[in-house]
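Asker: Below are the sequence and a predicted model for it; my questions follow.
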Amino acid sequence: MDDPRNLRMQRWEDRTELPLLAASLLFLAGYAVIVLVHDTDPLVQNIALAVIALSWLCFGLDYAVRKQLSGLGLLRFTRTHWLDTIVLVLPLLRPLRLVKLYTAVQRRRDQPRLSLYARAITYAGLSALLLGFAGALAVYQQERGAPGASIRTFGDALWWACETLTTVGYGDVVPVTWQGRTIAVFLMACGLALLGAVTGSFSSWLIQVFTREDEEAPGK
């Protein structure tokens, strides 16, 4: 029999998944306004800050409720839910929670296998897009005024994020500040993980297709 605490946790996560996704997108939009239009009307800046604060409050409330539902102490909950803790402290990494959906989809045996692989690739691709945009914003904020910086426009930052996530690394634009390089390390690690998820799912799907074709071939 399932643990009642696990059932309550699952019900809570099912109910809050979409609202928290909306909150994370609002957070990203508010942060984009702060970074890209920092010299605009102060009223717009204040609204963006309010959106960011409200979204962060939603993340904190969700974290507190799930900690309470788990029945675990704070330290143990933090250790066992390390990804949630990271994205609470650094909300720009919120898209990483989509990677957890990738694992959840793999456990759903009642869905057709092709649909499963397609969903996994979709979740990983969406995570890459959101992380790339968030990483570009963050590194642009840190680099645009730094002495000797090669990332001087948001276009440069987007190009750098694409290079980093795909692990290509041409080296034509690179962060020069320690904050920018720290962001680069996170983005490289996320890029490797997401590429692994996509290529692993695609390879598994190909193996399934080839196996099915062999089984259906004449004479077998």
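Answerer: Happy to help now that I have it.
Asker: From now on I want contacts and neighbour counts done on CA atoms only, so please keep to that.
Answerer: Will do.
Asker: With the flanking residues excluded, which residue is spatially nearest to C190?
Answerer: Using CA to CA, 6 or more residues apart in numbering and skipping the chain neighbours, the partner closest in space to C190 is L165 (7.1 Å).
Asker: surely S24 meets L54?
Answerer: No. The pair S24 / L54 is not scored as a contact, 10.5 Å apart, by CA atoms under 8 Å.
Asker: who's more crowded, these two?
Answerer: More crowded of S24 and L54, by other CA atoms under 10 Å: S24, with 22 against 15.
Asker: quick one: the more buried one from R11, how far?
Answerer: Separation of S24 from R11 (CA to CA, to the nearest Å): 20 Å.
Asker: As a check, name the ranges of all helices in the chain.
Answerer: 4-36, 42-70, 74-80, 82-89, 97-106, 113-143, 154-165, 178-216 (DSSP state H).
Asker: Of all the ones you listed, which one is nearest D172?
Answerer: Each of the helices of the chain has some distance to D172 by CA to CA; the shortest is helix 154-165, at 8.4 Å.
Asker: That closest one packs against which elements?
Answerer: When contacts are defined as 3 or more CA pairs under 8 Å, 6 or more residues apart in numbering; DSSP states H and E, helix 154-165 sits against helix 113-143, helix 178-216.
Asker: residue contacts, the residue nearest in space to the middle of the chain?
Answerer: For the chain, P95 is the residue whose C-alpha lies nearest the centre (CA atoms, centre = their mean; 2.0 Å). Going by CA atoms under 8 Å, 6 or more residues apart in numbering, P95 touches S24, S127, L130, L131.
Asker: Would you mind putting these into TSV with distance to I183 alongside?
Answerer: Putting the contacts of P95 into TSV (distance: CA to CA, whole Å) gives the following:
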residue	distance to I183
S24	19
S127	16
L130	14
L131	11
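Asker: try this one next to it:
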Amino acid sequence: MGTQPATMTSQEKAMTRSSRWERATDTPLLALGIAFLIAYATPIIAPEISPGWHLFLEWIEIGTWAAFATDFVVRVSLAEDRRAFVRTHVLDLLAVALPLFRPLRALRVVSVVILSTRRLSKVLKNRVMTYVGITAVSVWFIAGLAVTDAERNAPGANIVTVWDGWWWSFITMATVGFGDHFPVTIDGRLVAVGLVVTGIALIGTITAYIASWFATASREAEEAIKVELGVNEDKLDALTVEIGELKALVERLAGRPLPVPPPTD
């Protein structure tokens, strides 16, 4: 009783262990992902904080990276096909492999936040839209911070506050590009390239999802109308039979046939 079947394959056992590990680490890694984002954002939003706070936040980033690295190594070790697992978990690999230095540090933050979002979306309804929506907001927020961090002290820069960075991030991600703010450093332009590509992909995904939702709603409405028409036709047939029976009854009672009204179109 309570033991695993002897016929369970090694792949099924590995999947069971992997599933148990993911369920156990979902909430802690989600919390660490949020902590990682806060540790990255705070020095950029409030650059005047003390060196002690800077060091504390850096240790949070390092600790979070170590936790995600451990999680990735454990899941690779539990996978039946380890090469296939690595190929299908590129974001996990990026979150572990990328260094903490600029400008790749922002990409690591994006990777960690997306991984945390993916774990959160497992427990929510409408997973796809939740995942895409949170990812879009996160990319906008992090790109604004990254470009501000890169541009703030550069000669001739016009993105000098986080509000400038978030405004630039929004109009760039929406592919509008008013031109009132633009990066002048190499790091800032690399952020811009990544943001444009990501923005196009996310907008395309959201547009496709909305179109799919409308198509599904239209099909459901058509099916409902067809069902309703079928019900009404059945009712009309039953009513026609009842009218015929009533006419026959009236004719018998009156002892003579009733005039038949001319057909109408």
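Answerer: Received, thanks. Note that the coordinates shown come from a computational prediction; the quantities given were computed from them, not determined experimentally.
Asker: Superposed, what's their TM-score?
Answerer: Superposed pair, TM-score by TM-score structural alignment, normalised by the length of the first structure: 0.82. Supporting alignment: 209 aligned residues with a CA RMSD of 2.7 Å.
Asker: before we move on, back to that, show me what contacts the residue nearest to C190 of the first structure?
Answerer: A128, G132, L187, M188, C190, G191, L192.
Asker: Equivalent analysis for L30 of the second structure, please.
Answerer: Contacts of L30 of the second structure were listed using CA under 8 Å, 6+ apart, and they are S116, T117, R119, L120.
Asker: 6 Å - rerun?
Answerer: S116 (CA atoms under 6 Å, 6 or more residues apart in numbering).
Asker: Return the residue of the first structure aligned against it.
Answerer: Using TM-score structural alignment, the partner of L30 of the second structure in the first structure is L21.
Asker: where's its match relative to P91 of the first structure, distance?
Answerer: Using CA to CA, L21 of the first structure is found at 12 Å from P91 of the first structure.
Asker: Check R76 of the first structure too.
Answerer: 21 Å.
Asker: Those two: who's more crowded?
Answerer: P91 (20 against 12).
Asker: Among the contacts of L165 of the first structure, which pair sits farthest apart?
Answerer: Longest span within the contacts of L165 of the first structure, CA to CA: G132 and L192, 12.8 Å.
Asker: which of the two has more neighbours?
Answerer: Set side by side, G132 of the first structure and L192 show more neighbours around G132, with 25 against 14, by other CA under 10 Å.
Asker: if I read this right, that one contacts E163, doesn't it?
Answerer: No. In this structure G132 of the first structure lies outside contact range of E163 using CA atoms under 6 Å: 9.7 Å.
Asker: leaving aside the residues next to it on the chain, what's closest to the alignment partner in the first structure of P47 of the second structure?
Answerer: Taking TM-score structural alignment for the superposition, P47 of the second structure sits opposite H38 in the first structure. In this structure, H38 of the first structure finds its nearest non-sequential neighbour in Q45, 7.2 Å apart by CA to CA, 6+ apart.
Asker: L49 of the first structure: which of the contacts of P95 of the first structure is nearest?
Answerer: After measuring the contacts of P95 of the first structure against L49 of the first structure - CA to CA - the closest member comes out as S24, at 13.8 Å.
Asker: Please tell me how far the closest one sits from F210 of the first structure.
Answerer: On the measure of CA to CA, S24 of the first structure and F210 of the first structure end up 39 Å apart.
Asker: same question, R97 of the first structure
Answerer: For R97 of the first structure, the distance to F210 of the first structure - CA to CA - is 32 Å.
Asker: more neighbours, those two?
Answerer: R97 (15 against 11).
Asker: what residue of the second structure matches up with that one?
Answerer: Using TM-score structural alignment, R97 of the first structure pairs with L115 in the second structure.
Asker: one step back: can you tell me how far the match of L30 of the second structure sits from D62 of the first structure?
Answerer: 12 Å.
Asker: ok so, going back, take the helices and strands packed on helix 154-165 of the first structure and lay them out in JSON lines including distance to Y170 of the first structure.
Answerer: JSON lines is the format used below for these (distance: least, CA to CA, whole Å):
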{"stretch": "helix 113-143", "distance to Y170 of the first structure": "16"}
{"stretch": "helix 178-216", "distance to Y170 of the first structure": "13"}
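Asker: Tell me which of those helices lies nearest to R5 of the first structure.
Answerer: That would be helix 113-143 among these, by CA to CA, at 27.2 Å.
Asker: List the buried residues for that closest one?
Answerer: 114, 116-117, 119-121, 123-128, 130-143 (16 or more other CA atoms under 10 Å).
Asker: Repeat that for stretch 177-190 of the first structure.
Answerer: T177, G180, R181, I183, A184, L187, M188, C190.
Asker: Nearest to C58 of the first structure among the helices and strands packed on helix 154-165 of the first structure would be which one?
Answerer: Per CA to CA, nearest to C58 of the first structure of these: helix 113-143, 18.9 Å.
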